[in-house]
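>>> just coords:
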C-alpha cells in the first residue's frame, strides 16, 4: 500500500490542494476541476493513436535505418530529418516524448532527439503560416531564425557536454 501511495503522492497532494481550494473558493475549484477533466479527455483522445503508430513504427522501421538516417554519423542529414519530423508533426508537445523515446531506443543521436522535440514545440508549419498571416512575414522569419539558432546551439552543446549514461533511455521509476 505504501509504494502505491508514494507513486501517486503528487496526484494525492493535488487532490488535497483542490479540496483546500474548494473550501476557500468553491467556484474556482469547480473551474479548476473542469479544466483538469478537459485536459484528461484531450490526452485520452491523443495518446492511444500515438502509441498505435509508435508500435507500428517500432516494428516496421529497422534500427539500422534510424541509425543511418539519424544516428551519430548522420550529420546534417539527421539534423534536417529531425527538424522536418518535428515541424510537420501533429499533436500537442506531450505526444513528442514517446516518439523521442522510440527514436532513442532505435539509436538516434541525442542532438537529433533534442532538435526533434524543439522543432515539435517551436517550428510547426501551421503555426508558422498563422504567424505570417497575422503578424507578418518579418516577425515569423525573425522568430524562426532565432528559434532554429537557439535550438541547434542547445542541442549540440547538450550532446557534447552530457555523459553517455545520461543520454540513454532509463527505465521508469529509476
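Perfect, I can see it now. Because the structure is a prediction, the values reported are computed rather than measured.
>>> CA only for contacts and neighbour counts going forward, please
Fine.
>>> got a list of contacts for stretch 52-70?
By Cα atoms under 8 Å, 6 or more residues apart in numbering, the residues outside stretch 52-70 that reach it are 74, 77-79, 81-82, 98-99, 102-103, 106-109, 112.
>>> got it, and stretch 20-27?
So stretch 20-27 is in contact with 28, 29, 30, going by Cα under 8 Å, 6+ apart.
>>> and the gap between the second one and residue 18?
Distance, residue 29 to residue 18, using Cα to Cα, to the nearest Å: 6 Å.
>>> and the first one, by the same measure?
In this view, residue 28 and residue 18 are 9 Å apart by Cα to Cα.
>>> counting neighbours, go ahead and name the busier of the two.
Neighbour count, other Cα atoms under 10 Å: between residue 28 and residue 18, residue 18 has more, with 19 against 13.
>>> so the more buried one touches residue 31, yeah?
No: taking contacts as Cα atoms under 8 Å, residue 18 lies outside contact range of residue 31: 10.7 Å.
>>> got another one to weigh against that:
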C-alpha cells in the first residue's frame, strides 16, 4: 500500500496515457514519444548535477559558504548567487537540488532565491542567443530589468515568508 501511495502520480499518469492510446492511438504514441524524450533528457542532466553536488558538499566547507553567501555576506553573497546561477547549465529543475545543498551549507535564504532566479532568467548562453537572435539592445534591456527584479522578488519573498516556514525548509534540506 505504501508503494502505491509513493508512486500514485506516476500510476495515474500511466493510466491516463493508456486511456489516451486507446482513444486516439496516434496522439497517444506522440505523447509517449514526448514523455520518452523528456525522460531521456532528465537522465542525461540529473546525474552530472548530482555528481557536482556531491563534490560541492565534500569540497566546500560550510564555513566558507556561510562566509561568502551566508547571513552577513551582503553584496558579495548577492553577486556570487548571480554568478553561480548565471553560469549554470541545464534546465531549471537542476537548480533545486543545488539550492538544497546551498541551504544545507548555510546560505542565506534570499541568496538561494536569487540563485534560482538567476538560473532561470540570466543564463549566459541564453543571453548570447538573445543577442544573436533579437539584438543586443533587447537582450541587455531584458537583463537590466531582470537583475533588480530578481533581487526585489527575493527580498519581498523573504519579508513576507513566515520565518518558521523558512526554518522548516532549511531543516528539510539538512535531512536530505
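Looks like it arrived, so ask away. Keep in mind it's a predicted model, so treat the numbers as computed, not measured.
>>> hang on, the earlier thing: any idea which of the contacts of stretch 20-27 of structure 1 is closest to residue 3 of structure 1?
Nearest to residue 3 of structure 1, judged by Cα to Cα, of these is residue 29 at 28.7 Å.
>>> enumerate every residue touching the closest one.
Contacts of residue 29 of structure 1 (Cα under 8 Å, 6+ apart): 18, 19, 21, 22.
>>> now with 10 Å, please.
For residue 29 of structure 1, the contact set (Cα atoms under 10 Å, 6 or more residues apart in numbering) comprises 17, 18, 19, 20, 21, 22, 23, 35.
>>> can you tell me the element the first one falls in?
Assessed by DSSP states H and E, residue 17 of structure 1 sits inside helix 9-24.
>>> average offset of that helix relative to structure 2?
Helix 9-24 of structure 1, aligned to structure 2 and superposed, deviates on average by 1.0 Å (mean Cα distance after the TM-score superposition for structure 1).
>>> so where in structure 2 does that helix end up aligned?
The aligned range for helix 9-24 of structure 1 in structure 2 is 8-23, by TM-score structural alignment.
>>> cool, stretch 68-88 of structure 1 as well?
Alignment of stretch 68-88 of structure 1 against structure 2: residues 67-87, by TM-score structural alignment.
>>> what residues of that stretch count as buried?
By neighbour count, and taking 16 or more other Cα atoms under 10 Å as the criterion, the buried residues in stretch 67-87 of structure 2 are 68-70, 73, 77-86.
>>> stretch 51-62 of structure 1 too?
Result for stretch 51-62 of structure 1 [16+ other Cα under 10 Å]: buried residues 54, 58.
>>> next SSE downstream of the longest helix seen in structure 1?
Counting by DSSP state H, the longest helix found in structure 1 is helix 26-60. Counting by DSSP H and E, the next helix or strand C-terminal to helix 26-60 of structure 1 is helix 63-70.
>>> could you point out the helix or strand that follows that following helix?
Proceeding N to C from helix 63-70 of structure 1, the next assigned helix or strand is helix 75-87, under DSSP H and E.
>>> so what's residue 48 of structure 2 up against?
Listed by Cα under 10 Å, 6+ apart, the contact set of residue 48 of structure 2 reads 54, 90, 94.
>>> residue in structure 2 paired with residue 110 of structure 1?
Taking TM-score structural alignment, residue 110 of structure 1 has residue 109 as its aligned residue in structure 2.
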